[in-house]
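1. Quick check, what structure comes out for this input:
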Amino acid sequence: MMDGIDLHAFRLYWLMIWAVVGSGITPLIFDRRNRNPWWGAVTGLVVGVASGQIFGYGLLWVLYGPMPNLATWASMLGGLVLLIPLWFLIPAADKTHIQHRGFVAGTVTPLMFYLLILSVFPLLWAFILAFFDYSPREIGGPILGLGGNNPFVGLEHFQTMLSATRDGRTFRNSMGNTLAFTALVLPLNLMITVPLAVMIESVHRLLKPVFRTIYFLPVVTSSVGVAVMWGYIFHAQYGLLNNVFSEIGLAPVAWLQDQRATVLGFPAALFAVVIAYLWQDFGYNLVIFIAALQGISESFKEAARVDGASSLQIFWHITLPLLRPTILLTSVLTVISSFQVFDIIQVMTQGGPGRPDSSPTRVLVLDIYENAFRFENMGWAAAISVVMFGFIAVITFIQSRVLRTDWEY
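-> Below is the predicted model:
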């Protein structure tokens, strides 16, 4: 009767919609009737989800035959069947609360539910899949499709990462490229953004918004558009950069196609994607540093000038030390975003040039993407994501220990 309906998708819709509506509105009604709004959030969440699942399916089943187009939309109203009576039948309590928290409960609870479903659960699911040879093409056991043809393999995936197999070599190459990419991006980003933020803060106040806007524009530009633009700049035959080289008598470089080409000891393809990534990303840290500079009191600099300090001495001995908390923040954010680089590399090099186990631009997220969605080997992809998560956690911990400060200003 409902052969054309994806019930799994509709059950997810009913779950998300009525969990958010129930936990968002019910606390407000509880609060107005002098009842605990946090209990109202829990009650609305449970009732909304139950009503959405039961009556959403009921409406879909009853109406799909005579009115198939209307049935799908009407099923979205299933949560109201129990929520509306709940809202009207909540009795008022005699006790009056001094502080009403209905708005707080009705805002925090849906957001918490959203994070649990769309953030925490996928993390746990990825960790579980790392110990299974899981593929959506195979028929698994009754619990989340695990078992059966998706068997438990324990630490086999992690052992493969250290083996001489093709998957192991590809993983180690991807890990090395990701670390090299991050090692290039992080210092270059800081060397560009910190001095540039200081210079922008030194110009006339009417020009500051202009510079901030211009430098921040690449951040809000589509990554695919940025990759296509820089792909043309680095093109071997008609790229802008090679045209400039030809004009000044230098030999053209196959930046994105020649696996043997190097720049300053780094593969040319990796160097090219680093430049493209920096061009788009540095404006984000720049704005953060500008905001941090505005929070530094001018009294520190004025006292240094009275003592005869030069502008360079003020920068090294006052501005830069006071920026350490901000440097820590931007360093952590830059490392995380560098580990997650995907779209620019996917468009510019498709993970090439060369084989996956030797390509200079094959990174971890690209490896995860291809294994999960191209080869449908999600257990192996999940194991790679777990290792990547561990590396990010360790690097973030080291950064926090090295750059942390025990003082405030």
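2. hey, let's count contacts and neighbours off CA atoms from now on
-> Fine.
3. Just list what the helix or strand harbouring Ile314 packs against, helices and strands only.
-> Element membership for Ile314 (DSSP states H and E) is helix 311-314. Helix 311-314 sits against helix 298-306, with contacts defined as 3 or more Cα pairs under 8 Å, 6 or more residues apart in numbering; DSSP states H and E.
4. thinking again about what came up before, list the buried residues of the helix holding Ile314.
-> By neighbour count on 16 or more other Cα atoms under 10 Å, the buried set for helix 311-314 is Ile314.
5. Can you point out the buried residues in the following helix or strand past that helix?
-> On the C-terminal side of helix 311-314, the closest following helix or strand by DSSP H and E is helix 320-322. Residues of helix 320-322 classed as buried by neighbour count (16+ other Cα under 10 Å): 320, 322.
6. what comes up buried for the helix or strand just after helix 320-322?
-> Using DSSP H and E, the next helix or strand after helix 320-322 towards the C-terminus is helix 324-339. Using 16+ other Cα under 10 Å as the test for burial, helix 324-339 gives 325-332, 334-336, 338-339.
7. possible to save those as a markdown table with distance to Thr109?
-> Shown next, in a markdown table, are those (distance: Cα to Cα, whole Å):
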| residue | distance to Thr109 |
| --- | --- |
| Pro325 | 31 |
| Thr326 | 31 |
| Ile327 | 33 |
| Leu328 | 31 |
| Leu329 | 28 |
| Thr330 | 30 |
| Ser331 | 32 |
| Val332 | 28 |
| Thr334 | 30 |
| Val335 | 31 |
| Ile336 | 28 |
| Ser338 | 32 |
| Phe339 | 31 |
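8. next up, for comparison:
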Amino acid sequence: MAAGAPRIFVSHLAGIAVFDPSGDQVGRVRDLVVVLRVGRRPPRLLGLVVELSTRRRIFLPMTRVTGIESGQVITTGVLNVRRFEQRPTERLVFGELLDRRVGLVETGEEVTVLDLSVRQLPARREWEVDKVFVRKGRGGAFRRGGDGRRVALPWRGGSGRRAGETLTVEWSAVTGFSLEEQGQGAESLLATFEQLRPADLANVLHHLSAKRRAEVAAALDDDRLADVLEQLPEDDQVEILGKLKEDRAADVLEAMDPDDAADLLAELPEDEKERLLSLMQPADAADMRRLMAYEDRTAGGLMTTEPIVLRPDATVADALARVRNPDLSPALAAQVYVCRSPDETPTGTYLGTVHFQRLLRDPPYTLVSSLLDDDLQPLAPDAPLPVVAGFFATYDMVAAPVVDESGSLLGAVTVDDVLDHMLPEDWRETEFDLTEEGAADGS
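-> Okay, here's the model as predicted:
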């Protein structure tokens, strides 16, 4: 959904259909999942609980929602069909937040929550609750219908009157929802960490006790935990993964970059590794097995299997659309690889690379096949780490294609993965002072 889109009241989402990009219905919305935050900060909307035609309820992250309009939800088409299980830090909007009593901050008056509105944050993919629709007075204003929709009821306070005045207020204008600062468990701690980058949060987790680290990891959503795990030392990764339920561990591995997930799986005992692979989506498991077949400190062991791959008849406009994907790292978004069909790794014949700067200089209708940098020799999958590092240093690259003997693109190595393997094992123990004071005194 485009940034700056109007707010949506959640009562309008109850029971609406969910469609894939082809227009096929995959299910209906049954609830929304939010995570509360410390003080009066609005909750984050994590995703939707969707009921499939089989009656199974699954979790659909908001990052997989491309549009909410005309009484329907459009998804990317990628669904994890494992049964939805609510986590300790999560709240269900319909099940737990609506129809409850809260207080108005300004007057202290008790009101009943009838509805909430959500909005997508400008220039970001995150969603949050921003408004609360409340009714003054006491009594239930709604009941839940058989299809999950809310049906208005007459006020039960006597004389046949409905409840009192209704009004829409900011989330911060009510009290009784948000986590208290002295709250127990990992919730308050998580809220404190929410604005940290994954690498900084990983540093915090690394220095916590094992018990506290497990509590925080259990409360993080899958995508956030995956991002953090990628930044942790291997010992911490193995420890945290081992304390998750196997189904969730498989979900987190799927959310990680394939090369990082493969490295983590390689550290596990064989029987545990096979159990987790059997729980993963077949395509993801196949990527993991393919990556684990290479030696650790080689181009094949370092590469990701998910670079941007385009066919020769793709245009600059097509390439830029793929580069704009906010889930891509800056290194992977720096260039696209042009290959003959099939365009999933391992691809058909690798033809060459088109750099992002070149894409910006040519008209949108230009074919990428006319812009190829085909003089740059790609890396072989068995190229050792010193050769890979030398390639990056020589050509000032941030990503490099990995191509096998048959000429098929297998993946791409990014400079961050090279650095991870060249730095000392204890480099994460170093404290970096990035404040202005630290920069001024040279610390």
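9. Overlay the chains and give the TM-score.
-> The TM-score (TM-score structural alignment, normalised by the length of the first structure) is 0.27; 190 aligned residues with a Cα RMSD of 7.2 Å.
10. List just the nearest of the buried residues of helix 324-339 of the first structure to Val273 of the first structure.
-> Val273 of the first structure lies nearest to Ser338 out of those, by Cα to Cα, at 11.4 Å.
11. can you pull the contacts of the closest residue in space to the closest one that isn't next to it in sequence?
-> Among residues not flanking Ser338 of the first structure along the chain, Thr182 sits closest, at 5.4 Å (Cα to Cα, 6 or more residues apart in numbering). Counting by Cα atoms under 8 Å, 6 or more residues apart in numbering, Thr182 of the first structure makes contact with 335, 338-339.
12. in which helix or strand would I find Thr182 of the first structure?
-> With secondary structure defined by DSSP H and E, Thr182 of the first structure is part of helix 166-202.
13. Now that helix: buried residues?
-> Using 16+ other Cα under 10 Å as the test for burial, helix 166-202 of the first structure gives 167-182, 184-186, 189-190, 193-194, 197-198, 200-201.
14. Just the angle for that helix relative to helix 324-339, thanks.
-> Between the axis of helix 166-202 of the first structure and that of helix 324-339 there is an angle of 140 degrees, by axes from the mean of the first three to the mean of the last three Cα atoms, to 10 degrees.
15. helix or strand right after helix 166-202 of the first structure?
-> helix 208-216.
16. and the angle for that next one with helix 166-202?
-> Using the same axes, to 10 degrees: helix 208-216 of the first structure against helix 166-202 is 170 degrees.
17. And the strands in the first structure?
-> Listed in chain order, the strands of the first structure (DSSP state E) span 262-263, 266-267.
18. Minimum distance to Gly52 of the first structure: which of the ones you listed has it?
-> That would be, of the strands of the first structure and by Cα to Cα, strand 266-267, which comes in at 54.8 Å.
19. any idea whether Thr192 of the second structure is helix, strand or coil?
-> Under DSSP: H, G, I helix; E, B strand; the rest coil, Thr192 of the second structure falls in the helix class.
20. would you list every one of the helices in the stretch 251-400 of the second structure?
-> Using DSSP state H, counting those that start in this stretch, the helices of the stretch 251-400 of the second structure run over residues 258-266, 270-279, 282-292, 299-302, 316-323, 356-361, 385-395.
21. so which of those comes closest to Val102 of the second structure?
-> Comparison of the helices of the stretch 251-400 of the second structure against Val102 of the second structure by Cα to Cα identifies helix 270-279 as nearest, at 42.0 Å.
22. Taking helix 258-266 as reference, get the angle to that closest one.
-> Interaxial angle of helix 270-279 of the second structure relative to helix 258-266 (the same axes, to 10 degrees): 140 degrees.
23. Helix 270-279 of the second structure vs helix 282-292, what angle?
-> Using the same axes, to 10 degrees: helix 270-279 of the second structure against helix 282-292 is 140 degrees.
24. Give me the contacts around helix 270-279 of the second structure.
-> 246-247, 249-250, 265-266, 285.
25. Next, the buried residues of it.
-> 273, 276-277, 279.
26. Could you check how far Ile74 of the second structure is from Leu116 of the second structure?
-> 21 Å (Cα to Cα, to the nearest Å).
27. Kindly apply the preceding question to Leu302 of the second structure instead.
-> Noted for Leu302 of the second structure: a distance of 46 Å to Leu116 of the second structure, by Cα to Cα.
28. what about the two, which has more around it?
-> Leu302 (32 against 24; other Cα atoms under 10 Å).
29. Can you give me the neighbour number for Pro267 of the first structure?
-> Using other Cα under 10 Å, Pro267 of the first structure is surrounded by 19 other residues.
30. Check Glu239 of the second structure too.
-> Neighbourhood size, Glu239 of the second structure [other Cα under 10 Å]: 13.
31. so it is in which element?
-> helix 234-242.
32. Give the buried residues for that helix.
-> For helix 234-242 of the second structure, by 16+ other Cα under 10 Å, it's 236-238, 240-241.
33. okay, the residues you listed in CSV with distance to Ala319 of the second structure next?
-> Formatted as CSV, these follow (distance: Cα to Cα, whole Å):
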residue, distance to Ala319 of the second structure
Asp236, 37
Gln237, 35
Val238, 37
Ile240, 37
Leu241, 36
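34. before we move on, back to that, name the nearest of the contacts of Thr182 of the first structure relative to Ile398 of the first structure.
-> Nearest to Ile398 of the first structure among the contacts of Thr182 of the first structure, counting by Cα to Cα, is Val335 at 11.7 Å.
35. The closest one: what's it in contact with?
-> So Val335 of the first structure contacts 182, 186, 392, 396 (Cα under 8 Å, 6+ apart).
36. Check Leu92 of the second structure too.
-> 31-34.
37. repeat that with 10 Å
-> Residues in contact with Leu92 of the second structure (Cα atoms under 10 Å, 6 or more residues apart in numbering) are 30-35, 48-49, 86, 98.
38. Please identify which of the contacts of Val335 of the first structure is nearest to Lys301 of the first structure.
-> Nearest to Lys301 of the first structure among the contacts of Val335 of the first structure, counting by Cα to Cα, is Leu186 at 27.9 Å.
39. For the nearest residue to the closest one once chain neighbours are set aside, which residues are in contact?
-> Nearest residue to Leu186 of the first structure, sequence neighbours excluded (Cα to Cα, 6+ apart): Thr334, at 6.3 Å. Residues in contact with Thr334 of the first structure, defined by Cα under 10 Å, 6+ apart, are 182, 185-187, 189-190, 281-282, 284-285, 328, 340.
40. now Gly225 of the first structure: how far from Asp343 of the first structure?
-> Relative to Asp343 of the first structure, and taking Cα to Cα, Gly225 of the first structure is found at 10 Å.
41. These two - which one has more neighbours?
-> Asp343 (17 against 12).
42. how close does that one sit to Phe245 of the first structure?
-> Relative to Phe245 of the first structure, Asp343 of the first structure is positioned 28 Å away (criterion: Cα to Cα).
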